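Undergrad: Provide a 3D model corresponding to the input given below.
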Amino acid sequence: MIRLAGVTKVYRTENHRKVVLDNVSYTFDTKHSYGIFGPNGAGKSTLMRLLAGTELPNSGKVTRDVRVSWPLGFGGGFHPAMTGRENIKFVSRIYGADTRRVIDFVEYFSEIGHYFDMPVSTYSSGMGARLAFGLSMAIDFECYLVDEITAVGDARFGLRCREAFDERRGRSSIIMVSHDIGTIKAYCDRGLALHHGKLIAFGHIDDAVEFYRKNH
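TA: Modelled structure (predicted):
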């Protein structure tokens, strides 16, 4: 389970106050996979970071009793002065994974060649995404957070990502945000909509799709 209890998330600038979540309570039953709908700027990616624990709410609490991934492809946790290899070794130790196995998998899967032993600060955004996605696939999680999985690398690499992800979702649940309704319906059996700071749950994913289409 992943539980939100009275979670509020607000961003403030000098002239603006953006409410992403407004006192939201909800429990994700990780026996199911969830698709989250919402327009650009609604805060879907922020919600994913809150679920992952890479960002904290202003108030309320997020609790997890399953092993939850970071948002797939997210490389914000890499240290730019460390090499790809050093970053992978560091993260695998944090998660108690077999360091040698994880390094070998990511080096092969990411296909970034000699850059694997260069500082992450020298990477293009695409190379960083490849490294991050490979690491996501190298460590087993009970729940994967997916933020627009399709936008990683070229078509061939994208196919490899989907194949690797399909293999893991057979034994793990998913919480996904995407603008591609077909992708969400293919991967998820429950739907939510992020609407004006509230998280609205629907009994069937088609109901969430209909709500999203009507309101956006």
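Undergrad: CA only for contacts and neighbour counts going forward, please
TA: OK.
Undergrad: Neighbours of P71, how many?
TA: By the other CA atoms under 10 Å criterion, the neighbourhood of P71 contains 26 residues.
Undergrad: what sits against it?
TA: Contacts for P71 (CA atoms under 8 Å, 6 or more residues apart in numbering) come out as 48-49, 52, 144-147.
Undergrad: Try it again at 6 Å.
TA: By CA atoms under 6 Å, 6 or more residues apart in numbering, the contact list for P71 reads 145-146.
Undergrad: Can you tell me how far it is from V209?
TA: 22 Å (CA to CA, to the nearest Å).
Undergrad: Equivalent analysis for L135, please.
TA: From L135 over to V209 the distance is 31 Å, taken as CA to CA.
Undergrad: The two: who's more crowded?
TA: L135 (26 against 21).
Undergrad: so the more buried one is in which element?
TA: helix 125-138 (DSSP states H and E).
Undergrad: Downstream of that helix, the next helix or strand is which one?
TA: Toward the C-terminus from helix 125-138 - assigned by DSSP H and E - lies strand 143-147.
Undergrad: now that following strand and helix 125-138, what's the angle there?
TA: Using axes from the mean of the first three to the mean of the last three CA atoms, to 10 degrees, the direction of strand 143-147 lies 160 degrees away from that of helix 125-138.
Undergrad: Please spell out which residues along strand 143-147 are buried.
TA: By neighbour count on 16 or more other CA atoms under 10 Å, the buried set for strand 143-147 is 143-147.
Undergrad: Same question for stretch 4-18.
TA: So, applying 16+ other CA under 10 Å, buried residues of stretch 4-18: 4-9.
Undergrad: one more to line up against the first:
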Amino acid sequence: MLIYCVEDNEDIRKTILYALKMADYECEGFADGESFFAGLMNRKPDLILLDLMLPGKDGISILQTLRSETNAQDVPVIITTAKNTEFDKVLGLDTGADDYLVKPFGMMELLSRIKAVLRRTKMPRADFLCNGEISMSISRHLVKASDKNIELTLKEFELLRVFLENMNRVYSRDQLMNLVWGESYVGESRTVDVHIGTLRTKLGDAGRAIKTVRGVGYIMEEIK
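TA: Okay, here's the model as predicted:
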């Protein structure tokens, strides 16, 4: 299990790498985006720890490139940063991070977060999902409804994926937030409502399959 740590503070980087090695992870550290992408060309990691405030290309820019232009689009990313505003957390998670950990943090918490993210992302999942006129190719990051390509944000895509993989199951807002935004997200449940509203609109008539369960949350009903 290989973990890359992108962190410009040498002391923090060394501490994290030491903790990872003591937990029997293979790991490698990088001080900036340039060296990280060079390492990525040589070997694809199983998980990436990414600081936001870096020399040169910042962490958000690195994450955007990682999710759109590399062969590591599916590699889970945990942001590790001192930036602790709700805006920063939402930006990081919506850009494609799987979890967000604010400094200072303990190594035991970091290792626990790593295990949780790996459990969540390494479960085998079907590549092609469908419900009536809605179809999704996970590997191609492609969604269609009524034979039309639908452009979704990363979080909208993950929300739809959860529903398609678990049709006829009711999810609370908190459950959806944990599954899609990560357990560290501290925003309001209104975020889920807004994203689901947008998702329904983009899916058109097929979006009616996503039902509101009053006082509980949401369900995607199977389209017969």
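Undergrad: TM-score for these two?
TA: Once the chains are laid over each other, their TM-score by TM-score structural alignment, normalised by the length of structure 1 reads 0.33; 104 aligned residues with a CA RMSD of 4.4 Å.
Undergrad: Closest to M176 of structure 1 out of the buried residues of stretch 4-18 of structure 1?
TA: L4 (16.4 Å; CA to CA).
Undergrad: give me the element the closest one is part of.
TA: Assigned by DSSP H and E, L4 of structure 1 belongs to strand 2-12.
Undergrad: before we move on, what about C5 of structure 2?
TA: Going by DSSP H and E, C5 of structure 2 is part of strand 2-6.
Undergrad: what do you get for E34 of structure 2?
TA: Using DSSP H and E, E34 of structure 2 sits in helix 33-42.
Undergrad: Show me what counts as buried in the helix or strand just after that helix.
TA: Using DSSP H and E, the helix or strand that follows helix 33-42 of structure 2 towards the C-terminus is strand 47-50. Within strand 47-50 of structure 2, the residues that count as buried by 16+ other CA under 10 Å are 47-50.
Undergrad: where's the residue nearest to A138 of structure 1 when sequence neighbours are not counted relative to M137 of structure 1, distance?
TA: Distances taken as CA to CA, 6 or more residues apart in numbering place V102 nearest to A138 of structure 1, at 5.5 Å, with adjacent residues excluded. Distance of V102 of structure 1 to M137 of structure 1, given as CA to CA: 9 Å.
Undergrad: do L51 of structure 1 as well
TA: Applying CA to CA, the value for L51 of structure 1 to M137 of structure 1 is 18 Å.
Undergrad: Disregarding residues adjacent in the polypeptide, which is nearest to V213 of structure 2?
TA: Take V213 of structure 2 and drop its neighbours on the chain: the residue closest to it by CA to CA, 6+ apart is I219, 6.9 Å away.
Undergrad: Where is the longest helix in structure 2?
TA: helix 107-122 (DSSP state H).
Undergrad: which helices and strands sit right next to the helix or strand just after that one?
TA: Sequence-wise, the next helix or strand beyond helix 107-122 of structure 2 is strand 128-131, with elements assigned using DSSP H and E. The contact analysis (3 or more CA pairs under 6 Å, 6 or more residues apart in numbering; DSSP states H and E) places strand 128-131 of structure 2 against strand 134-137.
Undergrad: Can you name the next helix or strand after the strand it packs on?
TA: Next element after strand 134-137 of structure 2 (DSSP H and E): strand 142-145.
Undergrad: Any buried residues in that next one, and which?
TA: Here strand 142-145 of structure 2 shows 143-145 as buried, counting by 16+ other CA under 10 Å.
Undergrad: Show me which of these is closest to R173 of structure 2.
TA: V143 (23.0 Å).
Undergrad: Excluding chain neighbours, what is closest to the closest one?
TA: M136 (4.5 Å).
Undergrad: tell me the angle the longest helix of structure 2 makes with strand 2-6.
TA: Using the same axes, to 10 degrees: helix 107-122 of structure 2 against strand 2-6 is 120 degrees.
Undergrad: Just the buried residues of helix 107-122 of structure 2, please?
TA: 110, 113-114, 117-118.
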